[in-house]
Each structure stands twice: as structure tokens, then as C-alpha cells.
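A.B. asks: build me a structure from this.
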Amino acid sequence: MRIIFLGTSAGRPTKARNVTSIALKLPDPANGFWLIDCGEGTQHRLLSSKLKLNRLERILITHLHGDHIYGLPGLLTSRSYFDGAGPLQIYGPIGIRAYLEGVFEHSGVHLEYELDFIEIDSTGIIAQDDGFIVEAAPLEHRMPSYGYRITELPQPGHLDLTKLAELKVPPGPLYGRLKRGEDVKLAGGVIIRSSDVVGPSVPGRIVTILGDTKPCGNAVILAQGADLLVHEATFGAGMEEKAEAYGHSTVLQAAEIAAKAGVRQLLLTHFSSRFDDEAVEKLTADAQTIFPDTVAARDYLEIHVPRMGSNASSV
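C.D. replies: Prediction:
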């Protein structure tokens, strides 16, 4: 599982940073990806990545400010030109359907695939499949804004190949059945129990991505124990009054949320355009005084989210 930042600026783009969009690359064998927010120019950023729009499965919109949604009409239209582009789900606050349908109506767009809208207005599970559970909760911003907690379901344990060889279990389909938790019978009538040759299940990973918000209780709840928290850091230390007025957070407030929630790693994003790269380094250093494992996102930064017991790394 990987996080790829396609835009890390707040409000408007800069020469170095586009406005907000994040891709979540799913682990094999799914081989697809999701988008969290889609600011103007997101599809241009995708052109410089290995991600293809026909592999896009879900879009999660945190809120309806333009720097988070103005890239949607163009991206969705371009997706029609990709072979194999199947149905696409869009999650977001109430109004996301009306916004897109209005644009499509007045611009004459006809998509070549099914678009499914899931508008949210409460706390709880909004999606669940064989691989993931997605939960949403409202944050505190100048308009309805949501955070998302994406939980990977536990994975089957590892096969004990040495023991399987000792029990004379032939490699092949029986291995798969055992790994899926099924007991099997060998040709001689011997029963091999899955629990005897498969290790304990591997905990799934948790990624929390918050929309624009000032510090609030739901931010901590959504991030509790997460492997990775992506939190906005629009303002620097000492700018708390401005952050409060605009419904945003400072870098120190983001670090405090990470510490309270007990996350493994904090990724800061959504930096005000007033901050250049040197200033962002200073902001990150400030946050690290509260939460040491803090990294500043930049456009095209790719972060591997490791399973428990391994170390995080960026590519």
C-alpha cells in the first residue's frame, strides 16, 4: 500500500506545489488506486505518475472547496478515453452530485462508464469490501468537511512450508485452500488442519486522511492507532488565531493530534502558498518537537505504508 501526493498546496497552486490531491495505491493483487480529493490539475499530475485512470476505483472528497474538487470534471471526462474504465464510485459531502451533474449538463459531457455517487452526512462506515473498511466523520471547517479512516482487513497468516513438506502436502491448490482457512484431506485420507500449518493472521494497515480542519475530537478518533496520518498544516506556529478564523490547523496542532492519537507516522500537507521549501522545512522541524516521526509532503512524494513490524520508507 502506497500514498502518492499529487498536490500539497493550500488554496491555490504554486510553481512547486499543485492544489490538493492524494492517491492511495492498493496492494497487490488489487493493483488499483483511489483518489482523496481532486484539485484543479490533478489529471496533469497523474500523467507524470505510473497511475492510469482505468485503474481508478474510488474517489473520496473531503469537502467542496474549489481547491479540492475543481479537477474532477476534467479527470472524469478524460477517464472515458481509457480502455477498461469500469464503474467508479464518488464519495463526498451532500452537494457533490449536484456540482458534477450541473457541470456535465452544461458542458455536454457523456461519460462512457457508470458513475455512482455516495453522499455522506454522518459518522460511520461508508464502504466495505473484501479488502477494506472506510469510515468517515465530520471535522470542523468553514463548510462541511470530512476525514476518512481506511482500514485494511487482516491478511491470512503465512504457510509453514517446512511443516507442509514434512506432512507430504503437495504444492498447488491445496496450499491455497489451507491458506484460506480450509482443512484438506490428502489422497491417503490424512486430514491436514489449516490451523496447524498457517500462522496467525497479519493485522491490516490503517491510513487516516483528514480534510481541512481545525483541531477537533473526531480528528483524534479517526486517527487512533493509525499507521499513517495525513493532516493539513496550513499555518505555522504562532498563527493559531488565523488558523481558528479560517478553520485550519497549524503544524504544531497537527503534531498534537498525531501524538494524542498514537499514530506511527505523520504526513503534513496543505501548506499555505506563503511558505517556500525552506519555510516548510522549518515548519516540519517545529512539528517534530512534538511528534518526531513527522514528514512534510511534497508533490510526487511516494510513501510506502509498511505492515506492523517493518519500517516506513519513502520512494
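A.B. asks: switch to C-alpha atoms for all contacts and neighbour counts from now on
C.D. replies: OK.
A.B. asks: which stretches of this structure form helices?
C.D. replies: Counting by DSSP state H, the chain has helices at residues 42-47, 66-69, 72-79, 96-107, 161-166, 173-179, 194-197, 217-223, 240-246, 251-261, 277-288.
A.B. asks: closest one to Gly131 among those?
C.D. replies: helix 173-179 (16.1 Å; Cα to Cα).
A.B. asks: buried set for the closest one?
C.D. replies: 174-175, 178-179 (16 or more other Cα atoms under 10 Å).
A.B. asks: return the member of these nearest to Gly95.
C.D. replies: Lys179 (44.2 Å).
A.B. asks: can you pull the contacts of that closest one?
C.D. replies: 156-159, 194, 198 (Cα atoms under 8 Å, 6 or more residues apart in numbering).
A.B. asks: try Arg97
C.D. replies: Contact analysis of Arg97 by Cα under 8 Å, 6+ apart lists 117, 119.
A.B. asks: quick check: the closest residue to Lys260 other than its chain neighbours vs Ser21, distance?
C.D. replies: Using Cα to Cα, 6 or more residues apart in numbering and skipping the chain neighbours, the partner closest in space to Lys260 is Val220 (6.6 Å). For Val220, the distance to Ser21 (Cα to Cα, to the nearest Å) stands at 22 Å.
A.B. asks: let's see this one next, to set against the first:
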Amino acid sequence: MEIYFLGTNAGVPTLQRNVTSIALRLMEERRSFWMFDCGEGTQHQVLRSPLRLGKLEKLFITHLHGDHLFGLPGLLSSRGYQGGTAPLTVYGPPGLKAFLDVSLSVSQSRMPYKLEIVEHTGGLVFEDETFKVEAGLLEHRIDSYGYRVTEKDSPGSLNTELLQSYGLKPGPLYGKLKKGEDVTTESGVVIRASEVVHEPKKGRIVTILGDTRPCPGSLPLAQEADLIIHEATFAHDLAEMAYQYHHSTAVQAAELAREAEGRELLLTHFSSRYVSQEELTPLLEEAQAIFPQTLLAEEFCTFPVYRRK
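C.D. replies: Just a heads-up that it's a prediction; the model follows:
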């Protein structure tokens, strides 16, 4: 599980950074990746990345401002030309379907895959046997949502050395043990699953928050997350401006991560006034003074999501 940034700028693209888009790479877990937001030019960013749109499985939109949305029609249209034939589901706030219906129909875009559009107003938006995704309303000029992606715990591995000492070879009984069932060997030895199965692997939690100023809705989404991705549009000397524009400072993002007892914080969605990564250093230092496990997002960079021991 890895995070890969395709765009980290706020509002409009610059020569240094594109507008918002984040990929959650799940190649080991699902042989696919998910995308969060799709600002204008995202498909160009994908071409410069190791990502392949044919592997895009799900796309989540936080809110309907253009810097998070305007790249979506082009990306959906291009996906078919890049080998994308598997179904794709797009999730987002009410109004998303109308936007896509009009843009895709007027342009007569034809896609060789099933496209499903799911509008939501928060709550559980997706769940299967390995993952669930919950959404919560934040505080922005329009409805903006954060997403909490929870990887479910996976069964622990078998102690194969111990099993071989019992004379048990790989086969159907291995599967029963991994499911927690006790088994009996041909020689009559009872093997208890609790003695030969390691502890379950704890699932990871990734929280990706859309545009927001500090609000109560952020905390439940971020609680004890392994990785929190939070906007940091301004340094804290512009806190009043951030509030007026319904955005957050790096300090406010760090305060949330600390209160939520998260493990790591990634700052993104930077104002164009901070041109280079060096000019973002004060934002990083402000945040690290409150929450030391803070990093700056950087486009075309991979950030692993580490599993708790």
C-alpha cells in the first residue's frame, strides 16, 4: 500500500505543481490503484508516472470545485484508449453524476468499460471482504468530504516449521487451520489452530481529507490513522485568510494529527504563493513542531503506508 501524488497545488496549476490528485496504490492487495480527486491535467500527470489507467479501479471525489474535478471527463475518456476495460466506479457528492452525464454525452465520449457513478452524503460508501471506505462531511465553501480507507485485518501466517514437525504437509488441512479450525492428522494428532497460526496482520488506515478548515468532522475520520493526508494551503501567519477561504494552515493540520493520535501526516494542497519545495519548508517546520512525523507531499513521489506491528 503506497501513496503517490499526481498534484499538490491549490486552486490553479503552476509550472512547478499541478492541481490535486492522489493515487492509493494497492498492487499487492488488489492488483489495482484508487484515485482521490482528479484536477485538470491529471491524465498528463499519469503519463509521467508508473501508473496505468487500465489498473484504476475506484475514483473518489472530495468535492466539486474545479481544481479537484475538471480532469475527470478527459481521464475517463482516455482510460479506454490505455487498455482500461475493467469496470470503474466513481464516488462523490451529489451533482457529480449530472456533471459527468453532461460532459460525456455532449462530447459523445464512448468508453469500452462499465462506468458506475455513486453519489453519497457521507457514511459507508464502499465495503468488501478486504477494505471499507467511509466518508464524512468537512467544512468548506461547498460540501467537501474526507475519506477514511480501512484495510481489514488479515489472517496470520501459518507456522510451517512447526506443522512439518508434526508431519503435516501443505494441503487442505493448512487451509482449515488458517481459518481457525483445529485438525487431526492421519496419525491421530490433534493440531490446534491457536498454536500454529501467528497473530492476524493489523489492517492499515489511510485518511484523505478534502478541502476544509478545522472542523469537528475531521477527527472521526483521522482517529488513529496510520497516514493522514491533510491540506495545508497556508502557513500559520495567514490563519485568518485560511479561515475566510475555508482552508487550513500547516499548524492546524498538525494539531488534528496530534489530537487524532495518527502515526504520520502528509501535507498537500499548497498555495501558489509557495513556489518551490524550499519555500514550503516553513510550513513543514511549523507542523513538525507540533507533530514531528510530518512530511511534505511531492509530486511523482511514493510514500509507503507502513503496517503497525
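A.B. asks: what's the TM-score here?
C.D. replies: Superposed pair, TM-score by TM-score structural alignment, normalised by the length of the second structure: 0.96. Supporting alignment: 308 aligned residues with a Cα RMSD of 1.4 Å.
A.B. asks: ok so, going back, turn the buried residues of helix 173-179 of the first structure into CSV, columns for distance to Cys216 of the first structure.
C.D. replies: Shown next, in CSV, are the buried residues of helix 173-179 of the first structure (distance: Cα to Cα, whole Å):
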residue, distance to Cys216 of the first structure
Leu174, 50
Tyr175, 48
Leu178, 45
Lys179, 42
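A.B. asks: between Val220 and Ser21 of the first structure, which one's more packed in?
C.D. replies: Legend: neighbour count by other Cα atoms under 10 Å for Val220 of the first structure and Ser21, higher for Ser21 (28 against 19).
A.B. asks: was I right to think that one contacts Trp34?
C.D. replies: No - if you go by Cα atoms under 8 Å, Ser21 of the first structure and Trp34 don't touch, sitting 10.5 Å apart.
A.B. asks: my guess is Ile61 of the first structure contacts Cys38, does it?
C.D. replies: Yes - counting by Cα under 8 Å, Ile61 of the first structure touches Cys38, with 7.5 Å between them.
A.B. asks: overlap in contacts, these two.
C.D. replies: With Cα under 8 Å, 6+ apart, Ile61 of the first structure and Cys38 have common neighbours 68-69.
A.B. asks: please enumerate the strands of the stretch 101-250 of the second structure.
C.D. replies: Using DSSP state E, counting those that start in this stretch, the strands found in the stretch 101-250 of the second structure span residues 115-119, 123-127, 131-137, 145-151, 183-184, 190-191, 205-208, 227-231.
A.B. asks: can you redo these as CSV with distance to Leu76 of the second structure and mean neighbour count?
C.D. replies: Shown next, in CSV, are the strands of the stretch 101-250 of the second structure (distance: least, Cα to Cα, whole Å; neighbours: other Cα atoms under 10 Å):
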stretch, distance to Leu76 of the second structure, mean neighbour count
strand 115-119, 9, 15
strand 123-127, 20, 14
strand 131-137, 22, 20
strand 145-151, 21, 24
strand 183-184, 50, 14
strand 190-191, 52, 15
strand 205-208, 22, 26
strand 227-231, 25, 28
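A.B. asks: so can I have JSON lines of these showing distance to Phe5 of the second structure?
C.D. replies: What follows is the strands of the stretch 101-250 of the second structure, written out as JSON lines (distance: least, Cα to Cα, whole Å):
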{"stretch": "strand 115-119", "distance to Phe5 of the second structure": "23"}
{"stretch": "strand 123-127", "distance to Phe5 of the second structure": "23"}
{"stretch": "strand 131-137", "distance to Phe5 of the second structure": "20"}
{"stretch": "strand 145-151", "distance to Phe5 of the second structure": "16"}
{"stretch": "strand 183-184", "distance to Phe5 of the second structure": "47"}
{"stretch": "strand 190-191", "distance to Phe5 of the second structure": "47"}
{"stretch": "strand 205-208", "distance to Phe5 of the second structure": "12"}
{"stretch": "strand 227-231", "distance to Phe5 of the second structure": "11"}
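A.B. asks: go through these and name the closest to Gly92 of the second structure.
C.D. replies: strand 115-119 (5.1 Å).
A.B. asks: any idea how far Leu161 of the first structure is from the residue lying farthest from the centre of the first structure?
C.D. replies: Distance from the C-alpha centroid of the first structure, by Cα atoms, centre = their mean, peaks at Gly188 (48.6 Å). For Gly188 of the first structure, the distance to Leu161 of the first structure equals 20 Å [Cα to Cα].
A.B. asks: got it, and Glu240 of the first structure?
C.D. replies: For Glu240 of the first structure, the distance to Leu161 of the first structure equals 57 Å [Cα to Cα].
A.B. asks: the more surrounded of these two?
C.D. replies: Neighbours per residue, other Cα under 10 Å: of Glu240 of the first structure and Leu161, the larger number sits with Glu240, 18 against 14.
A.B. asks: my guess is that one contacts Thr250. True?
C.D. replies: Yes - assessed by Cα under 8 Å, Glu240 of the first structure is found in contact with Thr250 at 6.5 Å.
A.B. asks: still on that earlier bit, could I get the helices of the first structure as CSV with distance to Gln89 of the first structure?
C.D. replies: Output for the helices of the first structure, formatted as CSV (distance: least, Cα to Cα, whole Å):
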stretch, distance to Gln89 of the first structure
helix 42-47, 17
helix 66-69, 15
helix 72-79, 11
helix 96-107, 11
helix 161-166, 40
helix 173-179, 31
helix 194-197, 36
helix 217-223, 22
helix 240-246, 30
helix 251-261, 29
helix 277-288, 34
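A.B. asks: ok, which of the ones you listed comes nearest Glu114 of the first structure?
C.D. replies: Per Cα to Cα, nearest to Glu114 of the first structure of these: helix 72-79, 10.8 Å.
A.B. asks: list the buried residues for the closest one?
C.D. replies: If you call a residue buried by 16+ other Cα under 10 Å, then helix 72-79 of the first structure has these buried ones: 72-73, 75-76, 79.
A.B. asks: now it against strand 115-120, angle please.
C.D. replies: For helix 72-79 of the first structure against strand 115-120, the angle by axes from the mean of the first three to the mean of the last three Cα atoms, to 10 degrees is 150 degrees.
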